[in-house]
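*Asks:* Pasting a predicted model and its sequence here:
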Amino acid sequence: MYGYCVAVAFAPIDTARLVLRPFSEEDAEDFAARRSDPETAMYQAWRVPYSVEKALAVIKESEHHDGPVPGHWFQLDVQRRADGRTVGDVAVYLHEHGHTAEIGYTLHSWARRKGYATEASIALIDYLVEVTGVHRVEAATHPDNTRSIAVLTRLGFAAEGIKREAFWVEDDVSDDAIFGLLAREWRAHRTTLEA
């Protein structure tokens, strides 16, 4: 199928244990605290501490859109259904024409190694492929970020190479490991995953 991505308003997505929903301003303090954790920020594009003001700016940018739109990041809060506690967030960036999306995920340190990143990413990729019509999903991470690479591998992403000294955070540069997943590959792999 060739064509442009269809803009669809984003409604919260329920999974077995999680709810993915658009951010609200009430999420700013939790978002800033998560991004201020040095271990969380180690392989990310921000410096610590991460202010509530910065968090509010990210949230307000996402609030301008009803869902992912080309040329903008769209952030989603990820909460546990059982108690409503935020475990982290997922984000999507649609490239021009909406054929390709980049995803990312960030969890609180206490929420890691419980399968939340995988579960939330499955729901997000399902949405991107089946609702918006994305043809290709990408992800990038530091080559030493073994936990994130394990999640991407579990999701069926293929390692596509290393962009040398391509990722900048202020004056620091590092390599960037690139991963890709085509919609047809996702549909074939999706049957092997438990949602």
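*Replies:* Yes, it's here.
*Asks:* make it CA atoms for all contacts and neighbour counts henceforth
*Replies:* OK.
*Asks:* Strands of the protein, start to end?
*Replies:* For the chain, the strands defined by DSSP state E cover 13-14, 18-22, 73-80, 86-94, 100-107, 136-141, 158-169, 172-182.
*Asks:* Included below, for side-by-side comparison, is a second structure:
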Amino acid sequence: MLIQKIDDEVQLRMFYEDDAEEFFNLIMESKSYLKKWLGWVDHTKTVEDTTQFIKSGHTELIENGGYPTSFAIIYKGKIAGTIGFNEIDKTNKKGFIGYWLGEKFQGKGIMSRAFKSVVDYGFKELKLNRIQVNVAVDNHKSRAIPERFGFKKEGMIRQAEWLYDHYVDHIIYGLLAREWKSF
């Protein structure tokens, strides 16, 4: 999946190096919003930092035999956020999805559409057996996404992540290939 048109408003595609400035600006516009749940935001200080993120996705493409694992979420022609597999365990055929949207793109159903497409891709193209999502306990918007698509709440990891000045617990959601249905 190099480009996946989901509908007339939303598509997923690989990041291009030319996207670095637009993507960096989205991060900066949403910085205080994103920092509540993402620990890497303060480490993104320049367009070059964003360029390095994009280049790492291209390296992963080669390592994954031509299958991309990180996607730009495009909404009406603009980068709205990102979604992808932060990690793929090839031996056990499981992937860990991560995602975020810029603040101004919230509440439009964009992430639900993108999430469904990536889960389909994970099970059908990447031939994963299990997809997992780890979400901070109090991040109710993010938790609603896997819940909406039938992921099972499998447990909680206490103090799973350090966010600037405190730890947050994570809820673990999982779904098996045999459980995935078209929603």
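*Replies:* Cool, the structure landed. Note that the coordinates shown come from a computational prediction; the quantities given were computed from them, not determined experimentally.
*Asks:* returning to what we had before: tell me which of the strands of the first structure sits nearest to Glu119 of the first structure.
*Replies:* The closest of the strands of the first structure to Glu119 of the first structure is strand 18-22. By CA to CA, the value is 7.8 Å.
*Asks:* any chance of the strands of the first structure in CSV, with distance to Arg47 of the first structure too?
*Replies:* Below are those laid out as CSV (distance: least, CA to CA, whole Å):
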stretch, distance to Arg47 of the first structure
strand 13-14, 30
strand 18-22, 24
strand 73-80, 18
strand 86-94, 17
strand 100-107, 14
strand 136-141, 16
strand 158-169, 8
strand 172-182, 11
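*Asks:* With distance to Trp46 of the first structure and mean neighbour count as added columns, please give those in TSV.
*Replies:* As requested, the strands of the first structure are exported to TSV (distance: least, CA to CA, whole Å; neighbours: other CA atoms under 10 Å):
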stretch	distance to Trp46 of the first structure	mean neighbour count
strand 13-14	27	16
strand 18-22	21	22
strand 73-80	15	23
strand 86-94	15	22
strand 100-107	12	21
strand 136-141	13	21
strand 158-169	7	14
strand 172-182	11	18
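*Asks:* List the contacts of the counterpart of Gln11 of the second structure in the first structure.
*Replies:* Matched by TM-score structural alignment, Gln11 of the second structure corresponds to Val19 in the first structure. Val19 of the first structure makes contact with 12-13, 77-81, according to CA atoms under 8 Å, 6 or more residues apart in numbering.
*Asks:* repeat that for 6 Å
*Replies:* Contacts for Val19 of the first structure (CA atoms under 6 Å, 6 or more residues apart in numbering) come out as 13, 78-79.
*Asks:* one step back: Arg35 of the first structure: which of the strands of the first structure is closest?
*Replies:* Shortest distance between Arg35 of the first structure and the strands of the first structure, using CA to CA, is found for strand 100-107: 8.4 Å.
*Asks:* For whichever residue in the first structure pairs up with Glu147 of the second structure, grab the count of nearby residues.
*Replies:* Aligning on TM-score structural alignment places Glu147 of the second structure opposite Thr153 in the first structure. Residues within reach of Thr153 of the first structure, counting by other CA atoms under 10 Å, total 13.
*Asks:* What residues does Thr153 of the first structure make contact with?
*Replies:* Contacts of Thr153 of the first structure (CA under 6 Å, 6+ apart): none.
*Asks:* Trace Gln59 of the first structure over to the second structure, please.
*Replies:* If you look again at residue 59 of the first structure, you'll see it is Ile, not Gln. Using TM-score structural alignment, the equivalent of Ile59 of the first structure in the second structure is Ile54.
*Asks:* how close does that match sit to Tyr99 of the second structure?
*Replies:* Between Ile54 of the second structure and Tyr99 of the second structure the computed distance is 15 Å (CA to CA, to the nearest Å).
*Asks:* residues in the first structure aligned with stretch 109-119 of the second structure?
*Replies:* So stretch 109-119 of the second structure sits over residues 115-125 in the first structure, by TM-score structural alignment.
*Asks:* buried residues in that stretch?
*Replies:* Buried residues in stretch 115-125 of the first structure, counted by 16 or more other CA atoms under 10 Å: 116-125.
*Asks:* Noted, bye for now.
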